[in-house]
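**Student:** structural data only, the sequence is not supplied:
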């Protein structure tokens, strides 16, 4: 029998520590929601009062707003001047739309590398300034292009540099101001940017019609103006990650226990770049919000290009008149943003769900009025319809942005915003293809009507996120609080299990198979995980090893959260899984399989050779078959080879799935002896087994699962006394075990 490696008092202490974690999280949840600006009421201080109260400045909002505005200069100059560029360079509208599609693809690619550059160091402000200078130079250079290839190159470079807007601006705003001021700060930032969007086409119209500049001269003038405005942001500084929220949540854990704040470094389990991106995409609210950003992308660059052509062909408006139209279109958005800031703060404070439901309604209203504008027979009602649509579009970005950035930890915000930029670009690219096809079939007026289809669908998706956002907000709060509570317990000398799964849910698509599963194991312990087929045993092992990611709950290893860590990184931390019946590489020989295990840990040849020799000493039969393909081995021999992985890797935690399935008793006995040896050397073992007889002869502690839930957790002899559970196992050997 495997002995428990800790006493009953230690076990009780571990369980008490985990209970404290849950109690602290529950006790602080409401306080944490208030820290994040969600109080359930609409009472807010004025933005000015909050700025003075916290000794802040308006400069970050203004500086980033100016950078946002200058980033729009080139794009909207193209929007207004598309007909003139097409005629002067002899390029078709379709070719220009294709070039703009590549521009959108460049925007899609750009945000993630920008977010990666700022992941480990707070240098977002520097990146914003540098990219602003670069795109200003690109705008100026546009006036010198003479071919379609050069035009495409310029557009792609512009798209790549403007990735900083999508990835960094909103997270910088959020980290620069306390939660009670964030909606208004984002709204003000967006309003300044929208003012720039309104100013750009107006400047284009003035420069082209009043000053008499050619389209090349317009780009030169806008490039100089963009550079001067960018230099106004030269004093922008990065405030660091989570000053006003995540760090305060962590501090509240220590305050709850009357302790000083002290954060513990967790570099070994810190999520990598792609792991963070995957984590952000797993949040249910985010997936729906990103759909909204995709539709928003359709409503920006490609639609603007077609509106310009619509005004040229349908209403015979010249560049000056088109510039005035777009200035009105975006200018109304500035007015709407100015009016919405305080109201939006109240909505978010009362319930973030209200913000998303309002965003869904605004998106639906946007596309409906665009469609109506395309059908209007007179100029005045057409302008009114597009003006209302412009007001709605102006409000969408801050509403979606605050919803997105409020439910992710501070260090993940650049990644979340970068992904939003990608979805905007995807929507823009898809919109260009969609609208170009509609134009060919139904004319330029048909494109205005066709936009209603994806828009209404996107509105329903965004509105549906309203029922998810508060749960996702609480989940983020719990993650931060629990993480800091674990650090506090470890620092104070408290003992925690080596592995702890708490409240784990897991689904295969729409089918949920784990429900609030809790599971712990201590260093050097060996436990059995029992249950009938389909109970969720193998799925729980996948969650522990990182092959599957849970939809809720947490996995902590040696006190650190590893819930969303990649499987290969968990292996290097000491977690190894041997899947039942699938533990070998069939086309490789026995020796090649063993070498692959060793080289996975980047060990030198000498260490790998010594490990192989150890495996051959443990399983002489493998030595006899060392040059045979693994696919030609018997079932027992394949399990020996699979179990040799543990001898090669020497993990701290070994997960074994169905070791005895289909094997002869003599082979099973030999394998079990090796499991005991591995455990005796200090490796903790989780044994998933259907045979109660085998499992309970190996371990003192067992878990029983049924229909994805933990039905029993205790000593093996206590399980033997539970006839109801043993009947549920319903496998050969249950009677013998009793």
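**Tutor:** That came in fine, so what should we check first? As the structure is a computational prediction, the values presented were derived from the model and not from experiment.

**Student:** CA only for contacts and neighbour counts going forward, please
**Tutor:** Will do.

**Student:** tally of neighbours for residue 673?
**Tutor:** Using other CA atoms under 10 Å, residue 673 has 13 other residues around it.

**Student:** residue 334 belongs to a helix?
**Tutor:** Yes: Residue 334: assigned to a helix according to DSSP: H, G, I helix; E, B strand; the rest coil.

**Student:** and for it, the neighbour number?
**Tutor:** Residue 334, neighbours per other CA under 10 Å, totals 27.

**Student:** skipping its backbone neighbours, what lies nearest it in space?
**Tutor:** In this structure, residue 334 finds its nearest non-sequential neighbour in residue 191, 4.9 Å apart by CA to CA, 6 or more residues apart in numbering.

**Student:** name the helix or strand for the one you found, please.
**Tutor:** helix 182-205 (DSSP states H and E).

**Student:** put this next to the first one:
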């Protein structure tokens, strides 16, 4: 989720270079005073304290200025923080070649002061752009890049040995590029800040609103998609998709081939990253959550083209689903027996590998796995694809059964007739956007949408 925020990606990239410039400087500077000016331990300690005081003064001053920078634009503090880091680079060159101690002390104090000014602007920006759910993680995660930068950019390339081979002054000077490059990378992130702040606040606002609804409303939304954008590489597939699903509701998600229906399901499940927008499940922000975590939360997707383990037997497939659900063994076993009662053909082939089942039987097994897990939300992608009508009717019987037990269902279909016999509400997608959302009775009055669905399905059949 953190890497889905462009500003954070730039900040983490900058941390590699900041780490390679800052941490080595912390222990090279006392060595510089010792080797270049032959100062003792106490004197070096005093100068270290003076530098720390200067850095603190820079933090205090920049803390006051950050408010005025924000007034000029949300990205202004990060831009200033980048320039501050860039300014440290030339300061280190002056420090490295200072001809006498007084000048070295003055330069060191000024550099420390400038370096301190970086902190308030940087932290403010990171706090604003980080989604509330992972804000503390975003700060802790950055420390990993600081340490990694020391190893990858300073120790491994051999820069750490400059002090021994070429002298302490060259060692200080060698840190200059890290500060300049890190500052320029950090500054480049300022153009993303406004959009990322808007997204973070939208997520926070929606989360608060969902919690308020759950306390005051009688009907709860189990799924909310808000302004969701998804891209595959440079190709954008979803454009500002908004979807709301009530708890226990069943909807039909319709659209022609390539409309973005399957991509929306994959985004909800965490299988593809969301570039913009937010997804909430049961009142919690699940945007960017890993698929195993969304499954554990009760969100299950049945993929198109079957979702079984072909090398396992029918029994083993159902046992895996029972184990993954985390339900008590007795309850899961009862659900397995229920599935076998509903689908006698699976019971007859219980010890056979799933790969030898017919297409319809494989889809039965896939739905059976979902039934065993007792999900809060079940998303089914192309239930009827390539199956005989009699098999589809058997599958629909199980879908209704799952729904009757309180599970919300999203049924992706190209068959309008099939979808409308099951769903209470329909959503129609075209070219990555939702063009219609409402009761199925209203959809039947929209000839333009029905024509698009039927023509799209006919085109697919013709090509096939």
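**Tutor:** Happy to help now that I have it. This structure is a prediction, so every number in the text was calculated from the model and none was measured.

**Student:** what packs against the helix holding residue 191 of the first structure?
**Tutor:** helix 59-71, helix 73-89, helix 170-176, helix 319-350, helix 379-405 (3 or more CA pairs under 8 Å, 6 or more residues apart in numbering; DSSP states H and E).

**Student:** need those in JSON lines (columns: distance to residue 112 of the first structure).
**Tutor:** Below are these laid out as JSON lines (distance: least, CA to CA, whole Å):
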{"stretch": "helix 59-71", "distance to residue 112 of the first structure": "18"}
{"stretch": "helix 73-89", "distance to residue 112 of the first structure": "21"}
{"stretch": "helix 170-176", "distance to residue 112 of the first structure": "14"}
{"stretch": "helix 319-350", "distance to residue 112 of the first structure": "28"}
{"stretch": "helix 379-405", "distance to residue 112 of the first structure": "16"}
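
**Student:** now do the same end-to-end measure for stretch 198-218 of the first structure.
**Tutor:** Stretch 198-218 of the first structure stretches 16 Å from its first residue to its last (CA to CA, to the nearest Å).

**Student:** equivalent range in the second structure for that stretch?
**Tutor:** Per TM-score structural alignment, stretch 198-218 of the first structure has no counterpart in the second structure.

**Student:** picking that back up, which one of the helices and strands packed on helix 182-205 of the first structure lies nearest to residue 429 of the first structure?
**Tutor:** Across these, residue 429 of the first structure has its closest neighbour in helix 73-89 (14.4 Å, CA to CA).

**Student:** in the second structure, what stretch matches the closest one?
**Tutor:** Mapped onto the second structure using TM-score structural alignment, helix 73-89 of the first structure spans no residues at all.

**Student:** angle of that helix against helix 182-205?
**Tutor:** Put simply, helix 73-89 of the first structure runs at 30 degrees to helix 182-205, going by axes from the mean of the first three to the mean of the last three CA atoms, to 10 degrees.

**Student:** report the angle between helix 73-89 of the first structure and helix 319-350.
**Tutor:** Put simply, helix 73-89 of the first structure runs at 150 degrees to helix 319-350, going by the same axes, to 10 degrees.

**Student:** so how far is helix 73-89 of the first structure from its chain's centroid?
**Tutor:** 36 Å (CA atoms, centre = their mean, to the nearest Å).
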